[in-house]
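Undergrad: predicted model follows, preceded by the sequence.
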Amino acid sequence: MKNLKSIAAGLCAALVMVGCNVSNTAKGTAIGAGGGAAVGAIIGKIAGNTAVGAAIGGVVGAGTGAIIGSKMDRAKKQAEAVKNAQVQTITDANGLEAIKVTFDSGILFATNKADLNAESKASLQQFATVLKDNNECDIAIFGHTDNTGSDAINNPLSKKRAQSVSSYLKSQGVSASQIKTVDGQGSTNPVADNATVEGRKQNRRVEVYMYASEQMIKEANAEAGK
């Protein structure tokens, strides 16, 4: 247990060190150097992103992390140009760089609805181009609600919102095989205080994760080994 705590503390420090003003390529190298799916799972848990990441097994080396980090740099820059999208670099369950794109449901949906409005469709049309241009990435889509109402309402509503986004992206040419997860998490993962109007608005959201597919990891491993 002591060793695990020491590892976790060291990884936390590493995440802080690589989190500021460093490209994904550099961060990918640092994370990849940590090695392996086990270490990646610890980092993913700290970052809260164990839900995303291809099931690969084995070790992810520094070279692989750098190659994937470079690809994610490019994807992030493209996603940042999408209207109404908030873009963050996160770490997936393999300890590799991934992209989290958040869309407010205040922009995407009317209250208690899962229907996309015209402005939302325009943003998602832009975003679909990013996903198609980065078709090596797998995609996970999660819907969220605030804590107004019961789980019996919020859980299916959050999933319907995720499904609306998924369906529209596919209508814009994103491959169904690229979208690996479409689910709702109800009000279980707030990002702001549900006691305030502004906080509840932030919690009503859809998150789209772009992360390295198994094929991307295999190709990066092969390239790193040359």
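TA: Yep, it's here.
Undergrad: hey, let's count contacts and neighbours off CA atoms from now on
TA: OK.
Undergrad: got the end-to-end distance for stretch 104-112?
TA: End-to-end distance for stretch 104-112, by C-alpha to C-alpha, to the nearest Å: 13 Å.
Undergrad: next, the buried residues of that stretch.
TA: Within stretch 104-112, the residues scored as buried using 16 or more other C-alpha atoms under 10 Å are D104, S105, I107, L108, F109, N112.
Undergrad: which element is the last one on?
TA: Meaning N112. Using DSSP states H and E, N112 sits within no helix or strand.
Undergrad: in three-state terms, label the closest residue to it other than its chain neighbours for me.
TA: Sequence neighbours aside, L157 is the residue nearest to N112 in space, at 7.3 Å (criterion: C-alpha to C-alpha, 6 or more residues apart in numbering). State at L157, reduced to three classes by DSSP: H, G, I helix; E, B strand; the rest coil: helix.
Undergrad: here's the one I want to compare it with:
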Amino acid sequence: FEYDPATGVSRFNGDLLFSSGSDEIRSEGAQVLREFAKIMNQPEASQLHILVVGHTDSQPVVQPSTKARHETNWELSAHRATRVVRALAVDGISEPRLGLAGYNQYQPAAPNSSDSSRQLNRRVEIYILAPNAQIAARPIESAR
């Protein structure tokens, strides 16, 4: 996986964690997540929050076996993020520190124009956040 210290984002290639169209974590991916959890359970990181974000490529879900579990890429991206959150919780990360989102195909890392670029878009990103990080710059005013 890749870690960008400037943004606090860890990016996991989707093919490392999951087989195509699946939300079952592969054994190689599970080992990487265990190592990540060990780091995040260290005393100096134990107060940090973790946001897991699932992404897909632009190819629609078409295989009947996949479609039975994930009707669209919305479900697939969210289910993959959910599996990662559950794995991190099993590996000892406190659930109140965890959050998740699924972005489908709508935040690509590369154009969806070739197999190799679509592979880059099938990914899970893990954002490491300070416990008091503001998600929005200012509160939304209520409509009157």
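TA: Looks like it came in fine. Everything quoted here is computed from the prediction, not taken from an experiment.
Undergrad: could you tell me the TM-score of the two chains?
TA: Between these two chains, after superposing, the TM-score reads 0.81 (TM-score structural alignment, normalised by the length of the second structure); 124 aligned residues with a C-alpha RMSD of 1.8 Å.
Undergrad: dump the residue contacts of the counterpart of N41 of the second structure in the first structure.
TA: Taking TM-score structural alignment, N41 of the second structure has K132 as its aligned residue in the first structure. Shown in contact with K132 of the first structure (C-alpha atoms under 8 Å, 6 or more residues apart in numbering): G173, V174, S175.
Undergrad: quick one: the strands in the first structure, in order.
TA: 86-91, 97-104, 137-144, 179-184, 205-212 (DSSP state E).
Undergrad: looking at those, which is nearest to G28 of the first structure?
TA: Proximity to G28 of the first structure (C-alpha to C-alpha) singles out strand 97-104 among the strands of the first structure, at 5.9 Å.
Undergrad: got the contact list for that closest one?
TA: In contact with strand 97-104 of the first structure (C-alpha under 8 Å, 6+ apart) are residues 24, 27-28, 65, 68-69, 72, 75-76, 79, 84-92, 201-212.
Undergrad: which among the residues you listed count as buried?
TA: Buried, going by 16+ other C-alpha under 10 Å: 24, 27-28, 65, 68-69, 72, 75-76, 79, 84-85, 87, 89-92, 201-212, out of the contacts of strand 97-104 of the first structure.
Undergrad: distance check, the residue lying closest to N73 of the second structure once chain neighbours are set aside against D91 of the second structure.
TA: Distances taken as C-alpha to C-alpha, 6+ apart place N104 nearest to N73 of the second structure, at 5.2 Å, with adjacent residues excluded. Per C-alpha to C-alpha, N104 of the second structure is found 26 Å from D91 of the second structure.
Undergrad: comparing these two, which residue is more hemmed in?
TA: Remark: of N104 of the second structure and D91, N104 carries more neighbours, 22 against 17, as counted by other C-alpha atoms under 10 Å.
Undergrad: aligned partner of the more buried one in the first structure?
TA: Under TM-score structural alignment, N104 of the second structure pairs with G186 in the first structure.
Undergrad: run through the residues that contact that match.
TA: Contact partners of G186 of the first structure, counting by C-alpha under 8 Å, 6+ apart, are G143, H144, T145, D146, D151, N154, N155, P156, L157, S158, K159.
Undergrad: just the buried residues of the residues you listed.
TA: G143, H144, T145, D146, N154, N155, P156, L157, S158, K159.
Undergrad: do you know how far the counterpart of the second one in the second structure is from I39 of the second structure?
TA: Spelled out, that is H144 of the first structure. Per TM-score structural alignment, the equivalent position to H144 of the first structure in the second structure is H55. Distance, H55 of the second structure to I39 of the second structure, using C-alpha to C-alpha: 24 Å.
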